[in-house]
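[1] The following comprises the amino acid sequence and a computationally predicted model.
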Amino acid sequence: MPDDVTEIGPQTQIELEAAAFRRLQKHLMKDRADVQNIDMMNLTGFCRNCLSRWYQEAAAERGIEMTKDEGREAFYGMTMDAWKTNYQTESTPNKDAAFTTAFDENVAKKDS
């Protein structure tokens, strides 16, 4: 990436960022649907639900009303119930404990 992002122009930057987002979304939703959200959160501090929330927050910043469920459906391309039925597996007590820590460190503290 150039030192001065304006060298590529603001519209091109937006298009590149949008393309990268769409690629990440496809990767997480189709290519690696086997990776569990809880594992992503425990390892990286974010998961698909975070991305859908960021999508919802970006809509709100532009005056677009969107519920949590609508944000998730926009990101997941299906309802959360459908995702869980098709892709979510059972967790373990160790993963649940690690998730609580990861959520507190990466989501709860940042929201307050």
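    That came through, no problem. All of these numbers come straight from a predicted model, not from anything done at the bench.

[2] okay, CA-based contacts and neighbour counts for the rest of this
    Noted.

[3] Check which residues of the longest helix along the chain are buried.
    Taking DSSP state H as the criterion, the chain has its longest helix at helix 10-26. Of the residues in helix 10-26, Gln25 count as buried by neighbour count, 16 or more other CA atoms under 10 Å.

[4] distance between it and the chain's centre?
    Distance of helix 10-26 from the chain centroid (CA atoms, centre = their mean, to the nearest Å) equals 14 Å.

[5] And for stretch 41-57?
    Taking mean C-alpha positions (CA atoms, centre = their mean), stretch 41-57 and its chain are 3 Å apart.

[6] Spatially, which residue comes closest to the residue sitting nearest the centre point of the chain, not counting chain neighbours?
    Most central in the chain under CA atoms, centre = their mean is Leu51, positioned 1.8 Å from the mean C-alpha point. Nearest non-adjacent residue to Leu51, counting by CA to CA, 6 or more residues apart in numbering: Phe75, 7.4 Å away.

[7] ok, the one you found to Ala60 distance?
    Going from Phe75 to Ala60 by CA to CA, to the nearest Å gives 15 Å.

[8] which residues of this structure fall in helices?
    Using DSSP H, helices in the chain cover 10-26, 37-44, 48-61, 68-76, 80-87, 93-103, 109-111.

[9] okay, now the one to match up with it:
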Amino acid sequence: MDDATRTELEAAAFRRLRDHLQTRTDVQNIDMMNLAGFCRNCLSRWYQEAAAERGIEMGKEDAREAFYGMPYAEWRDMHQTEASDAQKATFDTASKGH
């Protein structure tokens, strides 16, 4: 497989992950962090960093909108729930050194 095709396939898989997360609003970021070590905010930050590496200016909110499918504040108000004490404790343990 050539590099261009590999990049196209990786980009397609990445877009599918982004789209999947936009439809799974029931999946909370803290759960993703606790189970996988990353969340929508991480993906948006990585996207923003990749843009910056290529000399493209992108604000934090623009990058987040790419992963939430809407402004982050709107998504948060519509879909984010308060983390339980157990979720917070797991996050504190899991995120040490991260």
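    Right, received. Where do you want to start? On a predicted model such as this, the values are computed, not experimentally measured, just so you know.

[10] What does the superposition give as a TM-score?
    Taking TM-score structural alignment, normalised by the length of the second structure as the basis, the two superposed chains have a TM-score of 0.90; 98 aligned residues with a CA RMSD of 1.3 Å.

[11] and the longest helix of the first structure, how far from the second structure on average?
    Helix 10-26 of the first structure: mean distance to aligned residues in the second structure after superposition is 0.6 Å, counting by mean CA distance after the TM-score superposition for the first structure.

[12] and the gap between the residue mapped onto the residue nearest to the centre of the first structure from the second structure and Met33 of the second structure?
    In the second structure, the residue matched to Leu51 of the first structure (TM-score structural alignment) is Leu43. Leu43 of the second structure is 11 Å from Met33 of the second structure, where distance means CA to CA.

[13] Please apply the same query to Thr7 of the second structure.
    Thr7 of the second structure is 26 Å from Met33 of the second structure, by CA to CA.

[14] what does Leu21 of the second structure give?
    Counting by CA to CA - Leu21 of the second structure and Met33 of the second structure are separated by 14 Å.

[15] likewise Tyr47 of the second structure?
    In terms of CA to CA, Tyr47 of the second structure sits 17 Å off from Met33 of the second structure.

[16] before we move on, the earlier item: map the residue nearest to Leu51 of the first structure across to the second structure for me.
    Per TM-score structural alignment, the equivalent position to Phe75 of the first structure in the second structure is Phe67.

[17] what about that match, how many neighbours?
    Look at Phe67 of the second structure: counted by other CA atoms under 10 Å, it has 25 neighbours.

[18] My read is that it contacts Ser44, right?
    Yes. Phe67 of the second structure lies in contact with Ser44 (CA atoms under 8 Å); the separation is 6.1 Å.

[19] Isn't Pro71 of the second structure up against Asp77?
    No. Using CA under 8 Å, Pro71 of the second structure makes no contact with Asp77, being 10.2 Å away.

[20] circling back to that earlier point, can you tell me which residues contact the residue nearest to Leu51 of the first structure?
    Listed by CA atoms under 8 Å, 6 or more residues apart in numbering, the contact set of Phe75 of the first structure reads 25, 48, 51-52, 55.

[21] how about those residues in TSV, adding distance to Met66 of the first structure?
    Conversion of the contacts of Phe75 of the first structure to TSV gives the following (distance: CA to CA, whole Å):
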residue	distance to Met66 of the first structure
Gln25	19
Arg48	17
Leu51	14
Ser52	11
Tyr55	9
